[in-house]
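In: Need a 3D model of the following:
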Amino acid sequence: MQTNDVGILSIDQGTTSSRAIVFLKDGTTVSSAQQEFTQHYPNNGWVEHDPEEIWSTALDVSQQAIAAAKKQGVNVVCIGITNQRETTLVWDKLTGEPIYNAIVWQDRRTASVCEELSDKLDMVRSKTGLLLAPYFSATKVSWILDEVPGARARAEKGELAFGTVDSFLVWRLSNGKSHVTDATNASRTNLYNIHSQQWDNELLALFNVPAAMLPEVKNCADNFGHSDPALLGEAIPITGIAGDQQAALFGQGCFKAGELKSTYGTGCFALLNTGDVPVSSEHKLLTTIGYQLNGKATYALEGAIFTAGANIQWLRDGIRVIEHAKQTQSLAESLSYDHGVFMVPGFAGLGAPHWDPNARASLFGMTRNTTSAHFARAGLEAVCYQTYDLLTAMHADGMPSNSVWVDGGMVGNDWLCQFLADILDVQVQRPTIMESTALGAAYLAGLQFGLYESLDDIASHKHVEKQFSPQLDKTIRQGLIDKWEKAVQATLAFTH
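Out: Now for the predicted structure:
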C-alpha cells in the first residue's frame, strides 16, 4: 500500500465541539467534519456536557470524515484521539451508560473541597506536579460518587468506570472492550504519580476514589484497542492518544528541551518541553507529562489560561457586540495602542500564575466613547497579556525561551499574532498546518502504526507559514504591561 493512499483519522474532542480530520502522512488534510454541542450551566460556576452528545457528535464527525476520505481514494488505517483534558465522566461498566453529566474542566463546584484539603498541597504537588484546584479530575469524581445516590457503593464493588473523555470515547468505540487512557491524560487527574508513572494509592485515599474505577494507563503511542466494525465500517486500530495541549506540543514537533508552544482555543495553554527532567515551578506553573513513548516520559512546564477564544465567544453570544469572531481583527486594527480599555477575563476564575477559582471577569477604562471595537481589542489583548504572565513565570523558573510556536483557532488573526510578539518580545512562529492538536494525535497514531520511523521523521514535516517579530516601542510596551498588572490586581482585590 502506498502511504499517499493511507490516512490517519484524528478525533479532536474539544470543549465546545467535536471534530474529526483525516490526515495524510505529510500532514495534509484530506477531509474534516465538525459539530458544536451544548454547554450546560446548571449552577453558578458549574459547567457540564451531556456525555451522549459528546459521543454522538464524535462518532458522527468521524463517520463523515472517513466517508469523505474514501471518496478521494484514501483509506483510514489507524485512529488518534485528542481531548479536552480533566473533564470527568463516570459510567456503568455493564451498559456503558453515564451516571451523571460530564463535569467540565472549567467547572468550579469543588473549590471549597480543595480549600479544605489545602494542608495536603505539598504532597499533591510533589507527586502530581499539579495544584489543588477544582480544575483537575479527582474532586470531580468524588463529587459524582457522593452526589449520585448509590454511586459510591457501586464504584467500590467495581461496577462503575471513571475516565477522562479519551477513555470514554475508546470505551464506546471498542464497544466496552477497552478501558484505557494515556499518560498525559492520567497526569491531569491529581490521582497519578508522574514520577513513578502509576496511579497513587495515597492520592486515591485522599480524594476517596476507588481504584477499581480507574483505566489502564498506556504510552501516548500504543495499542488502545480497535473500533467496533459496526461503528466505522471496519475494525480500525486506535494507536494514539494525548490530551489536547500535549497533542499540540507533539503536533508542533517540540521534541527538544526548551521548545515552547502556545495553543489558543477555548482557553490558552503554553507548554515548554523540559526533557526527561520534571521541573518544579516556584511560580504556580504545572509540571506535567508532555508525552510518553516506550515507557519513557518527556516532561513539560505548563501555564494555563482558562479563557482565550471563550472571550470572543462571550462577546459574540453573551453580550452580542460582534456577530462573527473574524470581525475582531478589523475592529482591533481600528484603534490605537492607547485606547485605554482592559479586560481581565476571569470568566472561569484565573489560571496561572494566580490560580484563583473565585476571580470574576472585569473591564476597566470604559468611557461614553467605548464601542464594540474596544471590547473586541481588549478581549484579544487580554490573551496576549496573560501569555506574557505565563512566559514571565517560566523565565523566573529558569526556563527562558526566545520563540514560541502558536496554533489554535485564534492565531489565524495576524493582528493577534503581531501583538503577541510585541508583548512577549519574542519571535512568534505560526506553522503551515495550524491544527496542531489534531495533527499531534495523528502523528502519535501513525508512529505506533509504523507510518513514521522516528520523531525526526515527524519533525521533518514541520514548516513555518509566517513569523512575527517584535516591533513595538519598548516604553509603550512597558506602559501597557503596567496597566494590565494594575487591572489584574484590582480584579483580585475585588474577589477578596
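In: only C-alpha atoms for contact and neighbour calcs from this point on.
Out: Fine.
In: Mind jotting down where the helices sit in the stretch 251-400 of the chain?
Out: Counting by DSSP state H, counting those that start in this stretch, the stretch 251-400 of the chain has helices at residues 309-313, 327-333, 372-396.
In: neighbouring contacts of the shortest one?
Out: Among residues not part of helix 309-313, those counted as contacts by CA atoms under 8 Å, 6 or more residues apart in numbering are 264, 265, 266, 267, 325, 345, 376, 379, 380, 409, 410.
In: make it 7 Å
Out: Helix 309-313 has contacts (CA atoms under 7 Å, 6 or more residues apart in numbering) with 264, 265, 266, 267, 325, 345, 379, 410.
In: same check, this time on the second one
Out: Residues outside helix 327-333 that contact it (CA under 7 Å, 6+ apart): 373, 376, 377, 413, 415.
In: quick one on the thing from earlier: which one among the contacts of helix 309-313 gets closest to residue 303?
Out: residue 267 (10.8 Å; CA to CA).
In: From residue 46, how far off is that closest one?
Out: Noted for residue 267: a distance of 17 Å to residue 46, by CA to CA, to the nearest Å.
In: cool, and residue 154?
Out: Distance of residue 154 to residue 46, given as CA to CA: 25 Å.
In: I'd like the structure of this one too, to check against the first:
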Amino acid sequence: MPELLLALDAGTTGARAMLVDPAGLVVGLDKRPFETAYPAPGLVEQDGAAVWEVCRAVIAGALANAGRTMTDVAAIGVTTQRASVILWDRGTGEPVAPILIWSDLRGMEAYKALRAAGFISWPQVPSAKLPAAIAMAHRPVGDLCWGTLDSYLIHRLSGGTAHVTDASCAWMTGYFDYVGGDGWDGALIAHQNLPESLFPRLVESWGPIAMTDAATMGAAVPITALIADQQAGMVAHGALARGAWKATYGTSGVLMAGTGEAPLSPHSSMPAEALAFAGGRRRFCIEGMVITTGSLIEWLCGPLGLFASPAALEAAARSVPDTGGVVIRPSLQGMGAPHGRFAARGLIGGMSFATTPAHIARAALQAIAFRFRDIADLIAAVPGLAVPEALPVDGGLAESGTLLQLQADVLQRQVRRHAVREGTAYGAALAAGLGAGLIGESELPRFARYDAEFMPAIGRDEADAAYAKWSAAIGVEA
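Out: As a prediction, this is how the structure comes out:
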C-alpha cells in the first residue's frame, strides 16, 4: 500500500523533491537549479518549459535515490515561490512567455497606477506585471491560462485537467478579494479588461485537489496540498497558532508569524496574508522579507568571485572575530520590510587596506542577521501577538552556524535550527499528509525536530550598540 508523502518544492533558484515516510523521516531527496536571466536591471526571467523539466527531473531523482517508484506515493504536496507570473497555452500546457519572477520590478509604474486607481498592489505582485506578460505572449488572451508557479506545475502534473491555486498563493497576486476574502477581485479584473477564464480556481490549501496524470508521471496519485513556500515552512515547524513564528534563510529571507483567524497588518510594509485556508478554517499571518539573503552569498561567491563556495565563505567568516569595520547593506534588489526602499541598492563600506575577504564574509552574514532584527523587533512589538522567546529557523543558509550565532546575538534570543533544512519542502509533504488524512494537525509538533540551538554570546547593550551603528552606517535608523 502506498505510504510515502512526496513534496515538489519549486523555489526561486531551483527545485527539490522530497520523500517523507510515515515517521516523518526524509528517505529521498533531489534538488537541481533553474537558469535565470537578467535581461536588464530590475528584470528577472525564467523559461517555464525548462522549469517544468527540472521539476520532473527532481521527482524522478528523489524516487530513484529512495529506490521507490510513483506507485509508492500516497499523496503529493506542491509548494512554490510566490508572486511570479506564468502564462501558458490552455490546450498544450506550453508556456507562451517567460516566467516573470517575483523579484522582477518591471511592474513599478503599473503598481503606482493601480494604487492611484484605488487598488491594493505592490511592485512585485502579478497584478502589476500580468498585462506585460500578456503583451509578450502575442496570443489571444482567451487561449491562455495564467497563474503563479504552483498553478502551472499542477496543470502539468495533472495532464492539463487542473487549473487551480490556494489562498496562500492567491493572496500574493494582488488579484485576491481582500475585503470579501473568498475569491478574485472582479473590479480589478474588469479594470484590466481580463477574462475571468484566465484565472485559476481557488481550492483549499490541503485536501483533495487533483490527480497526477499516469501517462505523465507514471501513476495516478492524489495531489492533496497546494501551499505557498513560506507558509509551508510554518507547517514544517508546526507553527499554525496565533503568535507562532519562524525564519527561513533562502534566496530571500522571511520572518513569518501566525495571526490567527483574523487578518492583521502591523506595518505598511507587512500586509496581512493568508497562512492556510483548509478544513473550512482560515488562518492568517504576517511576514517581513529580506529580499537579498542567500542570493547575497551566491553573488559574493559567483559574480564577485571572492569565495569558491558558500562553505568557503562560512569558513572565512568564522576565521575572524569581527568585521574589521566593514558594513554591508544587503539590498541588491531593494530593501524589503520594514523599509520598503525598493530603489535602494547594495552597499559595502568601511573598508581599509587591512580589510580581507574574511571581513567581508562576516559582514555579509552579520548584515543578514541585522536585517532580520529589523523585522523581528517589529513583530515582537505587535500587541497581543505574544511570540515565543525562541526563534525556529530553516533554509539552506541556516547551515551556517556563524550566521545563526550572529542572529542569536543580534536578537538576544535563542535560535533553534530545524533538522530538515529544506523546511518548505518538508512542510509541503506534511501538508499533503494532512490533506490525505494521514496526519492530524495535533501531530504536527512531533515532526518538528531541531538539531542545534544557539544562545546569545554577548549582552543586550553590546547587541543594541552594534545594531545602531550598522543601521546608521547603511542609512536607516535603528
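In: Could you tell me which of the contacts of helix 309-313 of the first structure count as buried?
Out: 264, 265, 266, 267, 345, 379, 410 (16 or more other CA atoms under 10 Å).
In: in which helix or strand would I find the residue mapped onto residue 443 of the second structure from the first structure?
Out: The alignment partner of residue 443 of the second structure in the first structure, by TM-score structural alignment, is residue 457. Per DSSP states H and E: residue 457 of the first structure is located in helix 455-459.
In: mean shift of that helix relative to the second structure?
Out: Between helix 455-459 of the first structure and the aligned residues of the second structure, the post-superposition mean distance stands at 1.4 Å (mean CA distance after the TM-score superposition for the first structure).
In: Can you list the buried residues in that helix?
Out: In terms of neighbour count (16+ other CA under 10 Å), helix 455-459 of the first structure has its buried residues at 458, 459.
In: same deal with stretch 293-312 of the second structure?
Out: 293, 294, 295, 296, 297, 298, 299, 300, 301, 306, 307, 310.
In: Output those residues as TSV; include the columns distance to residue 210 of the second structure.
Out: Listed next are those as TSV, based on distance: CA to CA, whole Å:
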residue	distance to residue 210 of the second structure
293	34
294	33
295	34
296	37
297	38
298	36
299	39
300	42
301	41
306	46
307	44
310	38
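In: can I get the contacts of helix 327-333 of the first structure in CSV with neighbour count?
Out: Below are those laid out as CSV (neighbours: other CA atoms under 10 Å):
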residue, neighbour count
373, 21
376, 24
377, 27
413, 16
415, 19
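In: Can you tell me which of these is closest to residue 277 of the first structure?
Out: Relative to residue 277 of the first structure, the closest of the contacts of helix 327-333 of the first structure is residue 413; by CA to CA it sits at 34.7 Å.
In: After alignment, which residue of the first structure pairs with residue 395 of the second structure?
Out: Match for residue 395 of the second structure (TM-score structural alignment): residue 408.
In: Please pull up the equivalent of residue 412 of the second structure in the first structure.
Out: Here residue 412 of the second structure is matched to residue 425 in the first structure, going by TM-score structural alignment.
In: Pull the contacting residues for that match.
Out: Residue 425 of the first structure makes contact with residue 470 under the criterion CA under 7 Å, 6+ apart.
In: where do the strands sit along the stretch 351-496 of the first structure?
Out: In the stretch 351-496 of the first structure, the strands defined using DSSP state E, counting those that start in this stretch lie at 362-364, 403-407, 427-431, 464-468.
In: Repeat that for the stretch 1-150 of the first structure.
Out: Under the criterion DSSP E, counting those that start in this stretch, the stretch 1-150 of the first structure contains strands at 6-13, 17-23, 29-36, 48-49, 75-83, 88-92, 102-103.
In: Quick one: map residue 106 of the second structure onto the first structure.
Out: Under the alignment (TM-score structural alignment), residue 106 of the second structure pairs with residue 109 of the first structure.
In: so its match touches residue 48, yeah?
Out: No. Checked against CA atoms under 7 Å, the pair residue 109 of the first structure and residue 48 is beyond contact range at 10.9 Å.
In: For the match of residue 106 of the second structure, give its distance to residue 142 of the first structure.
Out: 12 Å.
In: returning to what we had before: check the strands of the stretch 351-496 of the first structure for me and report the most buried one.
Out: Comparing the strands of the stretch 351-496 of the first structure by mean neighbour count (mean count of other CA atoms under 10 Å), strand 403-407 comes out on top with a mean of 23.
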